[in-house]
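J.: Compute the structure for the input listed below.
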Amino acid sequence: MDRAPGLSVRLKLTLSYAGFLMVAGALLLGAVWLFLLRYVPDRAMLINADRLDNNGVFPVRSGLLRVFAPRAAAVMGFLLVFSLLGGWFLAGRMLAPLTRITDATRVAATGSLSHRIALEGRKDEFRELADAFDGMLARLEAHVAEQQRFAANASHELRTPLAITQTLLDVARRDGGSDHGELVERLRAVNTRAIDLTEALLLLSRADQRSFVREPVDLSLIAEEAVETLLPLAEERGLTVETAGELTPAVGSHALLLQLTTNLVHNAIVHNVAGGNVWVTTATEGERALLTVENTGEVLSPQLVATLVEPFRRGSERLHTDHAGVGLGLAIVKSIAEAHDGTLKLDPRPEGGLRVTVAF
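T.: Here you go, the predicted model:
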């Protein structure tokens, strides 16, 4: 924003210090003058010799004014110079932290988010501002790094189906006399995957922007709806899905919470073992609504579990299977949970598998 030039804060503080000191000095000199007027007569009087001046005359008010006024003016002049110089120095010392904050802001505006103010000293308003600014820079740096990784991964994931499509079309063009039925099916599968990935990216963006309407919902009903949708997939894999939980009220988007629950149940079914189990439970704990999805499966290390919410991570391997998804399932769950001011917790089960708890 373009602004008209004005006085610097340091100059304003200096003038404020000087003005205050001048007013205080004027009041002090005025008090002295009133005190002298009270005890100095307005005309000459005969009085003891020890009260006379060097000329043998008792000082009267007119003479006192001639003597007092120049000295008072000199004192005021000294106070003015002293207050301006001292005020300029003190204002500079006081505003030094603000100068460092401004310099750090200009550095951050150039795109460098690694710089920190790291203002030393005891806690005060400037140091609270500097610490808050450093915390904001740290969060921005982490967010930008995460977005860069996400963009790189998304580009890679989107490039894969496009490259496959291009390869299939090149083969079909060179072999024009062959039956294209198989080619059409493979292109359809690749295109479906690209559409699923695009939809997942759009859903992730929607959750991050919190562009949804909140309404009262029941997590237990949402859990039952998600399980019913994925029950055929569980039966195909020979898994047993159990649901439990009474009325679990919450506030949020029904569509997004259904997507969250569906992703968790789908993840629990896909990353399981033959004849395994999936448990979906809802409960209330104080003012919190809890959704828990557990599944049997391979033993997972805590280090691996900590990375599962990162985009495009698919368990211990980055392999594509018929139901592997696009690698955004838990990333979408995390974004939806945070958009609803909730928390997501992943814990490996000692006997194998994963326990995911979402608290709203």
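J.: contacts and neighbour counts: CA atoms only from here.
T.: Will do.
J.: give me the number of residues near residue 221?
T.: For residue 221, the neighbour count with other CA atoms under 10 Å is 17.
J.: do you know how far it is from residue 249?
T.: Separation of residue 221 from residue 249 (CA to CA, to the nearest Å): 10 Å.
J.: Likewise for residue 264?
T.: For residue 264, the distance to residue 249 - CA to CA - is 19 Å.
J.: So between these two, which is more surrounded?
T.: Legend: neighbour count by other CA under 10 Å for residue 264 and residue 249, higher for residue 264 (26 against 20).
J.: Next, the nearest residue to the more buried one once chain neighbours are set aside: secondary structure please.
T.: Excluding the flanking residues, the one nearest residue 264 by CA to CA, 6 or more residues apart in numbering is residue 293, at 6.6 Å. Assigned with DSSP: H, G, I helix; E, B strand; the rest coil, residue 293 falls in the strand class.
J.: and what of residue 346?
T.: Under three-state DSSP, residue 346 comes out as strand.
J.: these two touch, right, it and residue 354?
T.: Yes. Using CA atoms under 8 Å, residue 346 is in contact with residue 354, at 7.1 Å.
J.: and those two? which has more neighbours close in?
T.: Neighbours around residue 346 and residue 354, counted as other CA under 10 Å, are more numerous at residue 354. The numbers are 25 against 19.
J.: Please report the distance of that one from residue 120.
T.: If you measure residue 354 against residue 120 using CA to CA, the figure is 45 Å.
J.: which one is residue 222 nearest to, not counting chain neighbours?
T.: residue 258 (5.7 Å).
J.: Farthest from the middle of this structure: give me that residue.
T.: No residue in the chain sits farther from the centre than residue 46, which is 83.9 Å out by CA atoms, centre = their mean.
J.: what's the spacing between it and residue 52?
T.: Applying CA to CA to residue 46 and residue 52 gives a distance of 9 Å.
J.: Which residues are in contact with each of those two?
T.: Counting by CA atoms under 8 Å, 6 or more residues apart in numbering, the residues touching both residue 46 and residue 52 are residue 58.
J.: Surely residue 196 and residue 326 touch.
T.: Yes. Using CA under 8 Å, residue 196 is in contact with residue 326, at 7.3 Å.
J.: Neighbour count for those two, which is higher?
T.: Remark: of residue 196 and residue 326, residue 326 carries more neighbours, 22 against 14, as counted by other CA under 10 Å.
J.: Helix or strand: which one has the closest residue to that one other than its chain neighbours?
T.: Using CA to CA, 6+ apart and skipping the chain neighbours, the partner closest in space to residue 326 is residue 197 (5.8 Å). Counting by DSSP states H and E, the element that carries residue 197 is helix 181-209.
J.: One more, so I can put them side by side:
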Amino acid sequence: MNRRPGLSARLKLTLSYAGFLLLAGTLMLAVVWVFVLRWLPEVDPGRIQERFGAVVITGPNRSDLLRGFAPAAGAALAFLLVFGLLGGWFLAGRMLAPLNRIAEAARTAAKGSLSHRIRLHGREDEFRELADVFDAMLDRLETHVAEQERFAANASHELRTPLAVSKSLLDAARDDPARRRDELVERLHTINTRAIDLTEALLLLSRAGTKNFTREAVDLSLLAEEAAETLLPQAERRRITLEVTGEEARVLGSGELLLRMVTNLVQNAVVHNLPSGGTVTVHTEARRDEGVLRVENTGRPVSPDLVATITEPFQRGDQRIRTDEHAGVGLGLAIVHSIVRAHDGTLDLTPRPAGGLVVTIRLPSGTRGDLPGEKPGGRPASGSRRR
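T.: Predicted coordinates:
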């Protein structure tokens, strides 16, 4: 934005300090005039008066004191003006020094360097609070930019892989016309399906990261039942026990996104489990101001280092048991994390001592009466169900 040049903040503060000091001095001199000089008599100096036989010699009158007072008052005001300008300039510089550091940090960040921090020392005041907030903003911004760069690099790699494989298959078929077409079509179909799944997951992830959706009353227990019914055949093929327990948990949010969140969690819990005989428990409960969803599964022990990064895009959790039937695209928990943040909730991942993971999601609850008695489709909440 183009603006006309103006006075600096330091000069404005200097003029303000000097002007205030000059005004205060003028008021003090006015007080001296009003309450002292005003009451002096108008008589000639040295005049002798006789009263009751006594001789009285009068002192200086108002005219004499005024002639001596005016130059002294003018000199005092001039001194106050010079002193106010010099002192104001110094004090303004001291006061604005933290603001100059903040401005320099902002200019550095505008050039693309997000690693610079102000780290303003001293006791707490408005400038130091502003510097701390600015440092915290730079921390979040640097982390976000780093995540976006990693995401862009990983997404480019993931999208390039199926395209490169498809090109290789087509080149091989062109060089070998006698190759079976059924096998080629099947492999191309598998690769394209994976590319479509990845593209849809990326679109969902970008949408879930925003809060541009209509909030409505949603019951997490109904979503847990629906996700469990959808994934029950997959759990049965792996001989995994899938259990849904708990109570009605009212939250406000997007029913579509929250259903995808629950489905991703349950699917991950089924896929990353024991080869056979594992369990998955989905529990919902309502607390004072929040609805809680907890998904717990068995499996191999999960290291804390993996838990710290598992919600990042394209982190597939290679240290956990996973069958080849569902390789995934590495965006399941990243989508869950994005949906939770968009709903102003919290996501906690805790490794189980015996192996597996406990995922706990807390979302702000809806007000009483907002939630309809039945989910679209007419199926009421059923409490708990053993799979």
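J.: Please state their TM-score.
T.: With the length set by TM-score structural alignment, normalised by the length of the first structure, the two chains reach a TM-score of 0.94; 355 aligned residues with a CA RMSD of 1.9 Å.
J.: hmm, back to that, residue 284 of the first structure versus the residue nearest to residue 222 of the first structure, what's the distance?
T.: For residue 258 of the first structure, the distance to residue 284 of the first structure - CA to CA - is 18 Å.
J.: excluding its backbone neighbours, what's nearest residue 227 of the second structure?
T.: Of all residues not flanking residue 227 of the second structure in the chain, residue 263 sits nearest, at 5.0 Å (CA to CA, 6+ apart).
J.: Skip ahead from whichever helix or strand the one you found is part of and say which helix or strand is next.
T.: Using DSSP H and E, residue 263 of the second structure falls within helix 255-271. Later in the chain than helix 255-271 of the second structure, the nearest helix or strand by DSSP H and E is strand 279-286.
J.: gap between that following strand and the chain center?
T.: Distance of strand 279-286 of the second structure from its chain centroid, counting by CA atoms, centre = their mean, to the nearest Å, is 29 Å.
J.: before we move on, what about stretch 340-358 of the second structure?
T.: Distance, centroid of stretch 340-358 of the second structure to centroid of chain: 20 Å (CA atoms, centre = their mean).
J.: cool, and stretch 99-107 of the first structure?
T.: Using CA atoms, centre = their mean, the offset of stretch 99-107 of the first structure from its chain centre is 19 Å.
J.: start and end residues in the second structure for that stretch, please.
T.: Following TM-score structural alignment, the aligned partner range for stretch 99-107 of the first structure in the second structure is 100-108.
J.: Grab the most central residue of the second structure for me.
T.: Centre-most residue of the second structure, counting by CA atoms, centre = their mean: residue 140, 6.8 Å.
J.: Give me the distance between it and residue 182 of the second structure.
T.: 51 Å.
J.: got it, and residue 270 of the second structure?
T.: Relative to residue 182 of the second structure, and taking CA to CA, residue 270 of the second structure is found at 32 Å.
J.: my guess is residue 355 of the second structure meets residue 303, correct?
T.: No. Counting by CA under 8 Å, residue 303 is not a contact partner of residue 355 of the second structure; they are 9.6 Å apart.
J.: Which residues does stretch 121-141 of the first structure contact?
T.: Stretch 121-141 of the first structure has contacts (CA under 8 Å, 6+ apart) with 97, 98, 101, 108, 113, 114, 116, 117, 118, 119, 120.
J.: Look at the residue nearest to the last one when sequence neighbours are not counted and give its secondary structure.
T.: Counting by CA to CA, 6+ apart, the nearest residue to residue 120 of the first structure once its immediate chain neighbours are dropped is residue 127, at 7.7 Å. Classification of residue 127 of the first structure using three-state DSSP returns helix.
J.: Could you tell me how many residues sit around residue 127 of the first structure?
T.: Residue 127 of the first structure has 19 nearby residues by other CA under 10 Å.
J.: So which other helices or strands are in contact with the helix or strand containing residue 99 of the second structure?
T.: Counting by DSSP H and E, the element that carries residue 99 of the second structure is helix 62-110. Helix 62-110 of the second structure sits against helix 9-35, helix 126-175, with contacts defined as 3 or more CA pairs under 8 Å, 6 or more residues apart in numbering; DSSP states H and E.
J.: Run the angle between that helix and helix 9-35 for me.
T.: 160 degrees (axes from the mean of the first three to the mean of the last three CA atoms, to 10 degrees).
J.: neighbours around residue 104 of the first structure, how many?
T.: There are 20 residues near residue 104 of the first structure, going by other CA under 10 Å.
J.: Is it correct that it is in contact with residue 118?
T.: No. Counting by CA under 8 Å, residue 118 is not a contact partner of residue 104 of the first structure; they are 10.2 Å apart.
J.: Pick the most buried one from the helices and strands packed on helix 62-110 of the second structure.
T.: For those, the largest average neighbour count (mean count of other CA atoms under 10 Å) is found in helix 9-35, namely a mean of 16.
J.: Now do it: distance to the chain's middle.
T.: 46 Å.
J.: who does it touch, helix- and strand-wise?
T.: helix 62-110.
J.: Superpose on the first structure and give me the mean offset of the helix it packs on.
T.: On superposition with the first structure, the mean distance recorded for helix 62-110 of the second structure (mean CA distance after the TM-score superposition for the first structure) is 1.2 Å.
J.: relative orientation of that helix and helix 126-175 in degrees?
T.: 20 degrees.
J.: thinking again about what came up before, so which other helices or strands are in contact with the helix or strand that the helix holding residue 197 of the first structure is followed by?
T.: For helix 181-209 of the first structure, the following helix or strand on the C-terminal side (DSSP H and E) is strand 215-218. In terms of contacts (3+ CA pairs under 8 Å, 6+ apart), strand 215-218 of the first structure is packed against strand 249-252.
J.: how close does the residue nearest to the centre of the second structure get to residue 347 of the second structure?
T.: To residue 347 of the second structure, residue 140 of the second structure is 18 Å away according to CA to CA.
J.: One more: residue 107 of the second structure?
T.: Residue 107 of the second structure is 35 Å from residue 347 of the second structure, by CA to CA.
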